[in-house]
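Participant: coords below, sequence missing:
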């Protein structure tokens, strides 16, 4: 009975559990569904979809400048609706600009950047449709940021789990009727549009009065947010750009089919990396509301170590049996043979990144944008140099090496900064 009572009264514990349930459903769902998509679309069709997914991930880099500071800003204020209104205009403006960019650059991306061969025209059309999905996907992150900042992770995860399931159900059923890449993109675009509208109405009917969107003070609030956070936001955006650098470079240098293998491998590695995100989403607002207090006021050292060990165990097994796991997962020898080495390297970088989660959360809380920016610039330079000397190998394993370089440099610089500050 005391355990149940403790769970009900501990917002941090409750939110962490909700975040992990959502992550397990969505992360596990992706792992289960990818083999079905490969079977329905084939290597060629999956390559087209992988290219579109990569473009979307690259553009969602723009959200990194807001998604990590919006929950912090909302958690620190007594008037979260004012922060919501200011970020609303930021999200809508960036979403619109990103959609216009995608539409106008679709031809160049399809014919000049990706090695799609005779499928370039098909890829171009898919990218234009992807602009619609990006518009609403990016705008929906405003709703997610508000719920995370007000520590309503139940709402966040309920919405994400439901719409994740809807997107993939619609896509799978549609692909069974017509297994073409464009069908996948259209299915996701339609459900994403509904997702944004539903979530926005949920928030504005229960938490926010829409009249505040055109309040005269919003412009002042917007300017203050930009002044306070522009260095930090830029540092985070650079960081997320660096995290996508492997995909950006490989997408240009390897053929679309082999790039599709790398996207599969990177997705599995990302699923392990996402094991840390629910914890960070709970720690950040809880820590921000504590002012200058230590992270140990939110999470004890013992619990921290236990979490690290639990997260590390499945990753270690994947490193040892990477090729076997890929084959069991996809039942495809081509994917297992070409992706095993890259998967092992990516998982090794995830192991390095696990303790960095707590370092990074503290850097966000301290608004240490300069340190994050410096770390990311050094990482980017190192990754460019690494890629320059190894690109001739025409192997996707270089992507895993770039992951390791990024994780190691970030951990070292962030850890040294916090140690020096603690003295």
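Facilitator: Cool, the structure landed. Quick caveat: nothing in here was measured; it's all calculated off a predicted structure. Numbering: from 1, shown residues only.

Participant: could you use CA atoms for every contact and neighbour count after this?
Facilitator: Fine.

Participant: biggest helix in the chain, by residue count?
Facilitator: Longest helix in the chain by number of residues, with DSSP state H as the criterion: helix 11-59.

Participant: now do that helix: distance to the chain's middle.
Facilitator: Between the mean C-alpha point of helix 11-59 and the mean C-alpha point of its chain there is a distance of 10 Å (C-alpha atoms, centre = their mean, to the nearest Å).

Participant: swap in stretch 327-339?
Facilitator: The gap between the average C-alpha position of stretch 327-339 and the chain average comes to 25 Å, counting by C-alpha atoms, centre = their mean.

Participant: one more structure, for comparison:
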């Protein structure tokens, strides 16, 4: 448990910092580049997500296998071969991404996007560099999965946080002193992405057990062994990417490019909340996998409910504050009252959907730990088939607000339907506990406190006083949510008892 606790804390520290680096400079980017060019940044994020389709399940398979083998002395010598085998696929795929985006740059600029201020030539050139930037950073997620499987989250987060800082803050120097253009922006992201991938690769190879690093070779048997599980991950990833990018694809095809910029701005805030979810998954998926492989069902059940309550506390608190104070947050961040008012409703919908999606993460980790992918594949496929016509209709009639509603509806259905189906097979009899004990108490407490704070503070001034009031409201909401969760409350009580015992 101490290692798990350290990994979770390291993940949260890293994700909080990366979230700050990802959003704090956005108003400056918009000021220097313009909202239309920032729409291309949103397109880059979509291409980055779409590029995960080419992962072919390798990252998730590597994570699971390293977690299962690293503590098995009879299997540690195979770890180097496992990594080397997947590497022979990773790098050619990265090259393929560059070529694919380059070939698509002209059609995207001339026939898909609707730029008004940027020329078609500038747009196409930016998309070409965008493809290089995505491809150079793409392999880093593979190596990050490896570090996560080894449960080396402190090292992983140090790397990610360092390069997030270099990427987010460093590009300002390029924009101010070299060239305030979208092309310069993309070139910087390409350079930082290449460095991040190389450093991540070196870290993974360095942290592998000594016996695994000597004479690592390609072994087709590793691909065959991982084939079925990786195939399920490919299907899940493909459908998930299409679901998460469906709204932006429809917006980019039907609305002006500037609307994609506004939607990307709202998504940046919601994605920042999503970073509060990922640390738990990254730390617990390898631990779930280990407990499943060892057959320790009682420990797995106990950890599952404790971790879900911890996640529910964080998700409920952050979501409640962003939904109640969303307009104030955007105004404090951008200083643009009109933009804040326009994005208040879309942001609330996106945050609610992201919160529900976050609550699905640990049940999903449990499914992957058991090697079960069929449920998620089926759920995503049904959601995509129903979501495409809904999204087209919603965007045509309600613009970006309609697009945001798709994310909420899909995840509401997942929580209501997929979780009961999962608990018919895994941890049977624990469904009621997941809904009533793990989720409801922190969610009700967070919603109550946040609404009360919103009533007491109808608007926040854009100054240090406003930031302080928001921080107090957020801290109070988080504390009340934590105290409402039974196992979290007991964990806090035990920790306080240990600290008090050390005092004179």
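Facilitator: In hand now; what should we look at? Quick caveat, the model's predicted, so the values are computed rather than measured.

Participant: the helix or strand just after the longest helix of the first structure vs the second structure, average offset?
Facilitator: Tracing the chain past helix 11-59 of the first structure, the next element assigned as helix or strand by DSSP states H and E is helix 64-67. Using mean C-alpha distance after the TM-score superposition for the first structure, helix 64-67 of the first structure ends up 4.1 Å from its aligned counterpart in the second structure, as a mean over the superposed pairs.

Participant: contacting residues around the helix or strand just after helix 64-67 of the first structure?
Facilitator: Tracing the chain C-terminally past helix 64-67 of the first structure and defining elements by DSSP H and E, one meets helix 70-76 next. The list of residues contacting helix 70-76 of the first structure from outside it, by C-alpha atoms under 8 Å, 6 or more residues apart in numbering, reads 80, 83-84, 87, 145-151, 284-286, 288-289, 365.

Participant: which secondary structure elements does the next helix or strand after helix 70-76 of the first structure contact?
Facilitator: Past helix 70-76 of the first structure, heading to the C-terminal end, the next element that is a helix or strand (DSSP H and E) is helix 80-108. Contacts defined by 3 or more C-alpha pairs under 8 Å, 6 or more residues apart in numbering; DSSP states H and E place helix 80-108 of the first structure against helix 70-76, helix 120-149, helix 217-243.

Participant: give me that answer again for 6 Å
Facilitator: Applying 3 or more C-alpha pairs under 6 Å, 6 or more residues apart in numbering; DSSP states H and E, one finds that helix 80-108 of the first structure contacts helix 120-149.

Participant: in the helix it packs on, what's buried?
Facilitator: Of the residues in helix 120-149 of the first structure, those with enough neighbours to count as buried (16 or more other C-alpha atoms under 10 Å) are 120, 122-124, 126-149.

Participant: now do stretch 303-316 of the first structure
Facilitator: Using 16+ other C-alpha under 10 Å as the test for burial, stretch 303-316 of the first structure gives 311, 312, 315, 316.

Participant: what does stretch 369-379 of the second structure give?
Facilitator: Along stretch 369-379 of the second structure, the positions that meet the burial threshold by neighbour count (16+ other C-alpha under 10 Å) are 369, 371, 372, 373, 375, 376, 377, 379.

Participant: repeat that for stretch 325-343 of the second structure.
Facilitator: Within stretch 325-343 of the second structure, the residues that qualify as buried by neighbour count (16+ other C-alpha under 10 Å) are 325-334, 339-340, 343.

Participant: the second structure: which residue goes with residue 328 of the first structure?
Facilitator: Superposed on the second structure with TM-score structural alignment, residue 328 of the first structure falls opposite residue 332.

Participant: what is the neighbour count of residue 392 of the first structure?
Facilitator: For residue 392 of the first structure, the neighbour count with other C-alpha atoms under 10 Å is 9.

Participant: and the equivalent of it over in the second structure, how far from residue 281 of the second structure?
Facilitator: When the second structure is aligned by TM-score structural alignment, the residue opposite residue 392 of the first structure is residue 396. The spacing between residue 396 of the second structure and residue 281 of the second structure, counted by C-alpha to C-alpha, to the nearest Å, is 36 Å.

Participant: again, but for residue 188 of the second structure
Facilitator: Taking C-alpha to C-alpha as the criterion, residue 188 of the second structure is separated from residue 281 of the second structure by 30 Å.

Participant: could you do residue 157 of the second structure as well?
Facilitator: When C-alpha to C-alpha is applied, the distance between residue 157 of the second structure and residue 281 of the second structure equals 14 Å.

Participant: next one: residue 246 of the second structure
Facilitator: As defined by C-alpha to C-alpha, residue 246 of the second structure lies at a distance of 24 Å from residue 281 of the second structure.

Participant: go on, residue 393 of the second structure?
Facilitator: In terms of C-alpha to C-alpha, residue 393 of the second structure sits 34 Å off from residue 281 of the second structure.

Participant: which one of the two is surrounded by more residues?
Facilitator: Shown here are residue 393 of the second structure and residue 281; by other C-alpha under 10 Å, residue 281 has more neighbours (22 against 15).

Participant: so what corresponds to that one in the first structure?
Facilitator: Under TM-score structural alignment, residue 281 of the second structure pairs with residue 280 in the first structure.

Participant: residues touching that match, list them.
Facilitator: Residues in contact with residue 280 of the first structure, defined by C-alpha atoms under 6 Å, 6 or more residues apart in numbering, are absent; none qualify.
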